[in-house]
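J.: this one's sequence-less:
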């Protein structure tokens, strides 16, 4: 695996390992969902809140299916590294489940209800994931590939797939987590 792709996978592992205990587990996914709900002021009991949590449950199930080689309910860094490029490059279940997760994320992010996720709304989403204001602006500019002033489900899903499969630093996926562009 090329060093940049390995670094990107390691960076997203760290993002998913919310409690920093060295493994990804279901509690981490609930913590991520709760962090996003809190950032947008959306109660978990609302329809959109429930949809986000259900989407994260589905994504967790898919992640475990593809990454948890020893079936212990925990995903180690090695398991994650070995599975992610194949899972995104080959598609399969990720091509079905991941767009659902993204659709739920963007529905929560669409705080003004206009059916679009503009730069300000997308910034709240990325700040909840730990990006700076400047990184949010850069990411939005590069992910809005059609230049319509919004990030769509299609654009976001394409950027994530690009992030995991393309070792170039000049593609939209390179800006999904701008701080992770260069290996440490």
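T.: Cool, the structure landed. Keep in mind it's a predicted model, so treat the numbers as computed, not measured.
J.: From now on I want contacts and neighbour counts done on CA atoms only, so please keep to that.
T.: Noted.
J.: tell me how far the ends of stretch 143-153 are from each other?
T.: 11 Å (C-alpha to C-alpha, to the nearest Å).
J.: Quick check: buried residues in it?
T.: Of the residues in stretch 143-153, 143-145, 150-153 count as buried by neighbour count, 16 or more other C-alpha atoms under 10 Å.
J.: Residues touching stretch 158-177, excluding its own?
T.: If you take C-alpha atoms under 8 Å, 6 or more residues apart in numbering as the criterion, stretch 158-177 is touched by 2, 4-5, 8-9, 84-85, 88-89, 131, 135, 138-139, 142-143, 145, 181.
J.: Which ChimeraX command selects the buried ones in the residues you listed?
T.: In ChimeraX, this line selects whichever of the contacts of stretch 158-177 come out buried by 16+ other C-alpha under 10 Å:
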select :4,5,8,9,84,85,88,131,135,138,139,142,143,145,181
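J.: Inside strands: which ones of the contacts of stretch 158-177?
T.: Among these, none falls in strands (DSSP state E).
J.: how about the helices in the chain?
T.: 3-16, 26-39, 47-67, 77-90, 93-109, 119-128, 133-143, 153-165 (DSSP state H).
J.: so how far is the last one off the chain centroid?
T.: Going back to what we said before, that points to helix 153-165. 9 Å (C-alpha atoms, centre = their mean, to the nearest Å).
J.: So for it, what gets flagged as buried?
T.: So, applying 16+ other C-alpha under 10 Å, buried residues of helix 153-165: 153, 155-165.
J.: CSV for those residues, including distance to residue 116?
T.: Output for those, formatted as CSV (distance: C-alpha to C-alpha, whole Å):
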residue, distance to residue 116
153, 10
155, 12
156, 12
157, 15
158, 17
159, 17
160, 19
161, 21
162, 22
163, 23
164, 25
165, 27
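J.: Take this one as well and set it beside the first:
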């Protein structure tokens, strides 16, 4: 937001009061623009409009920090600031030493901040590796919920078939432990795999994920080229790119069912809410935007039916599912509640398939 104001305020000044901007920017008695005469009203108004527009985009990115929007805003700022810096590094007019320093700071700072913003949204770094024993601990409302996933067997001996276990819940006043049968997790990952495997060949690739994202957009009558459409495609393919990167797949690589389940278990489920927040949340937020017809940033019961419809589920189950997900009972679903619901579905605590 500082960058937005830093560009937007001077831009508005130059657009609305070009003569005053020329004579008094940045401070009365310390004009920087007037050091480069002559005054040109047309040029200053055009400059002001362009810089004001850049400030609006920066402000938008600050308020709605989607990675693609932040990248676009930062790239635009860098495209403006870098040539500006290069020119003034050799042309400071008749400025004093203190003013030269102030100008240098004002020119370098936007370039540095734009570069940081670009790097932060383009690169993926600092991922926390999953715990070695596949155990995830989440703290929620004073209760510790521990989800235990048994170690994978290291030998190749066939296991004796076992009757699927039901979840075992042990609870005391301060701690609640939930031990989940691995068959629930595997079965739900298998459903997800089958949904994405549109040609039924037992493998999924980037095209399958893109097809599913476009199917969701079609269910909302949303164009893939709209802002919301682009956001969903980017988020959905971001999940694929993450898993493909972990599997070290090439551009045309694909995953079979077992590899997909292993990756999803290790890189998302075993990391608990951290994994879901990092990998799945952007997609959930994008689908929420599609549902959010009134623009309040939340999903109402009526809007939630659109989500249920997009999954192909029975719309008559929407009200029951909504109540199960609405943790604070405020009649609205937030991104946080929806991420929690998807997490609970895949750990067997909730039977509402949203994603």
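T.: Structure's in. What do you need? Just so it is clear, the structure is predicted and the values come from calculations on it, not from any experiment.
J.: Most widely separated two among the buried residues of stretch 143-153 of the first structure?
T.: Based on C-alpha to C-alpha, the longest span within these runs between 145 and 153 and measures 11.8 Å.
J.: Kindly reformat the helices of the first structure as TSV containing distance to residue 176 of the first structure.
T.: Below are the helices of the first structure laid out as TSV (distance: least, C-alpha to C-alpha, whole Å):
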stretch	distance to residue 176 of the first structure
helix 3-16	10
helix 26-39	16
helix 47-67	19
helix 77-90	15
helix 93-109	13
helix 119-128	9
helix 133-143	6
helix 153-165	7
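J.: what range in the second structure does stretch 10-30 of the first structure sit on?
T.: When the second structure is aligned by TM-score structural alignment, the counterpart of stretch 10-30 of the first structure is residues 190-210.
J.: Could you pull out the buried residues of the matching stretch?
T.: Neighbour count says stretch 190-210 of the second structure has 190, 193-198, 203-210 buried, by 16+ other C-alpha under 10 Å.
J.: That one: how far from the chain's middle?
T.: With C-alpha atoms, centre = their mean, you get 23 Å for stretch 190-210 of the second structure.
J.: Tell me the one of the buried residues of helix 153-165 of the first structure nearest residue 68 of the first structure?
T.: residue 164 (18.1 Å).
J.: Now the most centrally placed residue in the second structure: closest residue in space, sequence neighbours ignored.
T.: Nearest to the mean C-alpha position of the second structure, by C-alpha atoms, centre = their mean, lies residue 282 at 3.6 Å. Take residue 282 of the second structure and drop its neighbours on the chain: the residue closest to it by C-alpha to C-alpha, 6 or more residues apart in numbering is residue 235, 5.5 Å away.
J.: Identify the residue of the first structure aligned to the one you found.
T.: Per TM-score structural alignment, residue 235 of the second structure is aligned with residue 55.
J.: Against residue 153 of the first structure, how distant is the equivalent of residue 316 of the second structure over in the first structure?
T.: Matched to the first structure by TM-score structural alignment, residue 316 of the second structure sits across from residue 134. To residue 153 of the first structure, residue 134 of the first structure is 22 Å away according to C-alpha to C-alpha.
J.: Tell me who's in contact with the aligned residue in the second structure for residue 42 of the first structure.
T.: Aligned by TM-score structural alignment, residue 42 of the first structure pairs with residue 222 of the second structure. By C-alpha under 8 Å, 6+ apart, the contact list for residue 222 of the second structure reads 228-229, 290.
J.: give me that answer again for 6 Å
T.: Listed by C-alpha atoms under 6 Å, 6 or more residues apart in numbering, the contact set of residue 222 of the second structure is empty.
J.: go on, residue 272 of the second structure?
T.: residue 136.
J.: returning to what we had before: correct me, but the match of residue 235 of the second structure touches residue 102?
T.: No. When contacts are counted by C-alpha atoms under 6 Å, residue 55 of the first structure is not listed as touching residue 102 (8.5 Å).
J.: which stretches of the stretch 1-150 of the second structure form helices?
T.: Secondary structure of the stretch 1-150 of the second structure (DSSP state H, counting those that start in this stretch): helices at 2-16, 18-24, 41-63, 67-88, 97-122.
J.: okay if I get those helices as a markdown table plus mean neighbour count and distance to residue 137 of the second structure?
T.: Output for the helices of the stretch 1-150 of the second structure, formatted as a markdown table (neighbours: other C-alpha atoms under 10 Å; distance: least, C-alpha to C-alpha, whole Å):
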| stretch | mean neighbour count | distance to residue 137 of the second structure |
| --- | --- | --- |
| helix 2-16 | 20 | 37 |
| helix 18-24 | 19 | 57 |
| helix 41-63 | 19 | 32 |
| helix 67-88 | 18 | 28 |
| helix 97-122 | 15 | 27 |
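J.: What is the neighbour count of the counterpart of residue 74 of the first structure in the second structure?
T.: Counting by TM-score structural alignment, residue 74 of the first structure lines up with residue 254 in the second structure. Look at residue 254 of the second structure: counted by other C-alpha atoms under 10 Å, it has 19 neighbours.
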